[in-house]
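Novice: Have a look; sequence and predicted model below, questions after that.
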Amino acid sequence: MTELIEQIEKLVRELAASGATAGTLELHNGMGGYGTMFRNVQLFGMPKPGWPDTAVIAAAVRAELGAGADDLAQLRLRLLGDGYEFQYRCAPTHHHNYEWFEWESARQVVLDPTYRYPGHAIPVPSTDADYDDRPTDPELVDTVTDLVREYVELHTRQEGDAPQLGAANTEAEIAAAEARIGFRLPEELRALYRVVGHDYDDRGLLAFTRLMPLAAVAAAHLNDDTDTAQLEYGHGTIGAWKDSLFAGIDRIVFESWPHGVVRRISRSPKWLIIGTSDRDVTAVDLDPGPIGVSGQVIKFEPDGWYAAFRQDDSVLEVLRRTVEALRAGESVLEYYNAQIEDHPNRAASLRGAGESVSELPGAIAVQQLTVDGGDSFDSAELASLPLLRELQVRGVESVRLSVPHTVPLEQLHVHASRIDVEPLAGHPTLWDLTLSGATEPVRIGPLATLPSLQRLDISAIEVSDLEAIATLPTLRVLVATIGQWQSLRARDAVPAALAAAELAGDAAFDDEITWAASFGVDPTTASLPLVRGTL
């Protein structure tokens, strides 16, 4: 313990020397690399390059716990003046991804595991009542066979080597996969798997994606375990982070492109992922939007904020266009790029004086707007943005929140020195509101008139009528500081229908545990070693 105490105090001194007076520092060190995260740290100078040295203090933690040299060490240091408290834990080597242990487990409580934000419903597997065991259309199989043969010839001629394609699937293998998935595959996809088992080239048969083996497609369907599903597309699991009640700002499901071709949901039981490439996945959509077609090929980012877009009407069309591109002597990416190059910008921003909403290019397509700086902003200007779903206002001296009720705004984040929520009264679609930066107490009573308000973050403001929280009829998720939560408890004003609660801001580790326990939760941090000291 002596070595660990020495390393903790050394780290505290280095942090203090960098100008920190309060806040929490999180460190991770293991085979997967290392990471540093500051939470609510007040820094008056930047730490020197390479600081902190996680390896030394992580080694002391491993020695203290008798852990292996390659095990993940996760450490948390909280400063408050000249005092500190320190928690630590180790995990086996195979847990080197940092999702294994969430320090936020004591700060984030789920009370209703069935609740999801709008557009994030849990996709329930369904069985197609019309499923039958007909063999794949032989004419389609012949068509796909000819296209694949030509693809192989063109690819070999242009690249100098033949593509490595997997062996074809039998009808029995396809039927077995369909039984696990719960519905019959589109005929074009059936025909493709009757000819090709897989294609691990992400610039191959289907343009910019790696065609997964059919068995992996079946295992991956609606499965949040990427190891089981054998998916490789960057970080995270299929929708798990995007659908989390504690996701950062990625809570809104935006409209697809073209508008209306894909349903505005985070994922569907009828989206069958068949390929991956970097952060994106390729899926066949059997439950399209109002102007989409069943069997269309879509691309989306499972653990991110990008809206889905349609690549083509069917797997067969993607294959045809890939071959056409090669016939013309072009890269297969030419076809893919042609599909996305005309996408309008979904996000727009206004920065400083002299810019107005009326001058935004492509206003009809803007779904996300940031207003950053300027003397004033009147939300009435938003009437010209018919698809606006998310608005962030910051650095503006005077803000009038008179958002027209015809604007389908769902998420609003306002950071201003003075905030008046009265003009928001009665807005029909706003369900996610974050308020911050106010130098005077904010009155939130008018929010009770918002029929859709489900998430509210008041952690960065002082509220003059805190008891009004209990009057918000549809509130399901609340983010507040330890002092605000304690006041709500004292006034018996914690909403009874909360689905999730989050503790924000600085709080002692014991206060975190007590807060979680007030909801009947025993957080994992309650059993961790805790070291306190004073410099």
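Specialist: Sure thing, it's come through.
Novice: contacts and neighbour counts: CA atoms only from here.
Specialist: Fine.
Novice: pretty sure residue 58 contacts residue 29?
Specialist: Yes: using Cα atoms under 8 Å, residue 58 is in contact with residue 29, at 6.4 Å.
Novice: want to compare, so here's the second one:
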Amino acid sequence: MSEPIFVPSLQALRSFETWAPLMRAWAGGVEVGREGGDVRVAGAVGRDGWASSSGTRPRGRASAAERAAVERVRDALVVAGVESVTFSARIAPSGRTRLRVMGPSPAVESGPGSGGALLLVEGAVPEPWRRLPDPASAARPRRSADPAALERRLRERLPGAIGARDEEIAAAEARLGLPLPAELKALYRVVRGRWEDWEGDTRAGDAVYETVGCELLPLDAVYVADAASRPAPWRFAACEAVVTPPDSAVQGLVGSPGWIVFGDNGGGDRLAVDLTPGPAGRTGQIVMLSHEEFLGAELIADSLTDLVRGVEPRGRRRNRPRGRGEGSAVAHVNVAHLRSVEAAAHPDLEVLCIGVWDDPPVDLTPVVGLPRLRTLTAYPGTLADPRQIGRLTGLEYLEVGPAEWRTLLDAGAVPRSLAAAGITTHGLRDHERLVDLSNEILALWGRPPIVSTVVDGDLGSLPSS
């Protein structure tokens, strides 16, 4: 077990008084998980949520006392500058408690629950987040794109609007590092989008929404929707793949240096001028980036002029992987999709996810040597020989169960190409063993270990179950 390092900002997070109300609330509701009279409680608390391990979940909905107890831990997270932390506790009937707080660690990705990815290479991001747009040098704007006509229409519909001065537009271009498209300049010359310009008159803001077709961002809030602006946890991001069909108007990217965001649909989805269109797209088309998806965008207008006019685009092809069958970049082998690894094997395969499985464990031989395979996830017990993973020399993300990791470590077969890793636990309550395993993996890359802090305390007598 790693010795805790004293950091003043972590003092409250590693204090028994911080955790005692939550331990008391959860221990009092445990239905199963008693071992020799002791209660085992484990889980995670994050700024955006909390969870307990399977078998130790409190009865019913969260009570006011539980919510208050969680907030106490969350306050400590904020003080420590930490997103989330995992824990386990063994509570005797007398109330004597041994609490283990695991983390934080700069080598573990934070999240609302346990199971964050191990960050083996500092600063590394999954392949889709490194993908740049394909060249679109042959693309041209639609004939409907008409900055002068757009400006006239906007001035007619918004006669009292305050527009941006030339120096404000120049400042925005300097901040972004690229010139604004002509249509976007025409828009902001008429209305710069600042609420203070409307002096609290909500009708003026509504008029802009109705005229432009979206909630207009202030000029100084316009930004480039590159990949960094659309972050995602490794365990999800590594299972995505960039695919742009030849008939698509929009490239299926995470982000692009040519997506200039200027508006919002009112529900969190962002509107952008697209300067890097897909094979069937046009320069300056308007796309919408969903806040619920990591990849791609939807074509909503062929030009900013068409958006203001309310003209539908000629096509609305969204960008998604070609499906989960043979020949796709992402393959799911489980009871509901592909029924064999052979069916998933294809030179274009990037992501292989092996899920719930009723048949005998699978052989990975069919995917050994595939040139683009970079992600493998597999439920515990689904692999016939985990040592075969060592032959997948291009993997950058691997997520398997504790037993599979143990086999790889003992055989010296952990792929050194990995940039991040995950451990699939499915209710594992021995968090201390999980931390030890994680630290063994991190040590292969010389990464900082997860610190496990042991705190003893007394909760008082617990009610019998």
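Specialist: Here it is on my side, so go on. Because the structure is a prediction, the values reported are computed rather than measured.
Novice: Mind telling me the TM-score for this superposition?
Specialist: For this chain pair, the superposition-based TM-score is 0.71 by TM-score structural alignment, normalised by the length of the second structure; 406 aligned residues with a Cα RMSD of 4.6 Å.
Novice: returning to that earlier point: pull up the overlap in contacts between residue 58 and residue 29 of the first structure.
Specialist: Jointly contacting residue 58 of the first structure and residue 29 under the rule Cα atoms under 8 Å, 6 or more residues apart in numbering are 73-74.
Novice: From the contact counts, what lies against the longest helix along the first structure?
Specialist: When the first structure is parsed with DSSP state H, its longest helix is helix 138-159. Under the contact criterion of 3 or more Cα pairs under 8 Å, 6 or more residues apart in numbering; DSSP states H and E, helix 138-159 of the first structure touches helix 187-195, helix 315-327.
Novice: so it versus helix 315-327, what angle?
Specialist: Orientation check (axes from the mean of the first three to the mean of the last three Cα atoms, to 10 degrees): helix 138-159 of the first structure against helix 315-327 gives 30 degrees.
Novice: Quick one: the helices in the stretch 251-400 of the second structure, in order.
Specialist: In the stretch 251-400 of the second structure, the helices defined using DSSP state H, counting those that start in this stretch lie at 304-309, 341-344.
Novice: ok, and what's touching the longest one?
Specialist: Helix 304-309 of the second structure is contacted from outside by 144-147, 149-150, 183-184, 211-213, 273, 284-286, 300-301, 312, using Cα under 8 Å, 6+ apart.
Novice: of the residues you listed, buried ones?
Specialist: By the neighbour-count criterion of 16 or more other Cα atoms under 10 Å, the contacts of helix 304-309 of the second structure include these buried positions: 145-147, 150, 183-184, 211-213, 273, 284-286, 300-301.
Novice: rewinding a little: specify the stretch among the helices of the stretch 251-400 of the second structure that is closest to residue 408 of the second structure.
Specialist: Closest to residue 408 of the second structure of those, according to Cα to Cα: helix 341-344, at 20.2 Å.
Novice: rewinding a little: please indicate which of the helices of the stretch 251-400 of the second structure has the most neighbours on average?
Specialist: The highest mean neighbour count among the helices of the stretch 251-400 of the second structure belongs to helix 304-309 (a mean of 22), with neighbours defined as mean count of other Cα atoms under 10 Å.
Novice: compared with the first structure, how much does that one deviate?
Specialist: Superposed on the first structure, helix 304-309 of the second structure shows a mean distance of 1.8 Å to its aligned residues (mean Cα distance after the TM-score superposition for the first structure).
Novice: What's the match for residue 113 of the first structure in the second structure?
Specialist: Under the alignment (TM-score structural alignment), residue 113 of the first structure pairs with residue 123 of the second structure.
Novice: Could you pull up the residues touching the closest residue to residue 126 of the second structure other than its chain neighbours?
Specialist: Leaving aside its chain neighbours, residue 126 of the second structure sits nearest to residue 238 (5.4 Å; criterion: Cα to Cα, 6 or more residues apart in numbering). Shown in contact with residue 238 of the second structure (Cα under 8 Å, 6+ apart): 126-128, 351, 375, 397.
Novice: JSON lines please, covering these and showing distance to residue 175 of the second structure and neighbour count.
Specialist: Output for the contacts of residue 238 of the second structure, formatted as JSON lines (distance: Cα to Cα, whole Å; neighbours: other Cα atoms under 10 Å):
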{"residue": "126", "distance to residue 175 of the second structure": "27", "neighbour count": "23"}
{"residue": "127", "distance to residue 175 of the second structure": "27", "neighbour count": "18"}
{"residue": "128", "distance to residue 175 of the second structure": "26", "neighbour count": "21"}
{"residue": "351", "distance to residue 175 of the second structure": "37", "neighbour count": "24"}
{"residue": "375", "distance to residue 175 of the second structure": "36", "neighbour count": "27"}
{"residue": "397", "distance to residue 175 of the second structure": "35", "neighbour count": "29"}
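Novice: Can you tell me which of those is closest to residue 336 of the second structure?
Specialist: Using Cα to Cα, residue 351 comes nearest to residue 336 of the second structure of those, at 17.0 Å.
Novice: In the first structure, what residue corresponds to the closest one?
Specialist: Using TM-score structural alignment, residue 351 of the second structure pairs with residue 432 in the first structure.
Novice: Surely its match touches residue 409?
Specialist: No: judged on Cα under 8 Å, residue 432 of the first structure makes no contact with residue 409 at a distance of 9.3 Å.
Novice: now for residue 195 of the first structure: what does it line up with in the second structure?
Specialist: Checking TM-score structural alignment: residue 195 of the first structure goes with residue 190.
Novice: Surely its match is in contact with residue 153?
Specialist: No: between residue 190 of the second structure and residue 153 there is no contact under Cα under 8 Å: 9.9 Å.
Novice: and residue 400 of the first structure, how many neighbours does it have?
Specialist: Counted with other Cα atoms under 10 Å, residues neighbouring residue 400 of the first structure total 17.
Novice: What of residue 291 of the first structure?
Specialist: By other Cα under 10 Å, 12 other residues sit near residue 291 of the first structure.
Novice: who's in contact with the nearest residue to it once chain neighbours are set aside?
Specialist: In this structure, residue 291 of the first structure finds its nearest non-sequential neighbour in residue 261, 5.0 Å apart by Cα to Cα, 6+ apart. For residue 261 of the first structure, the contacting residues are 288-293, 309-310, by Cα under 8 Å, 6+ apart.
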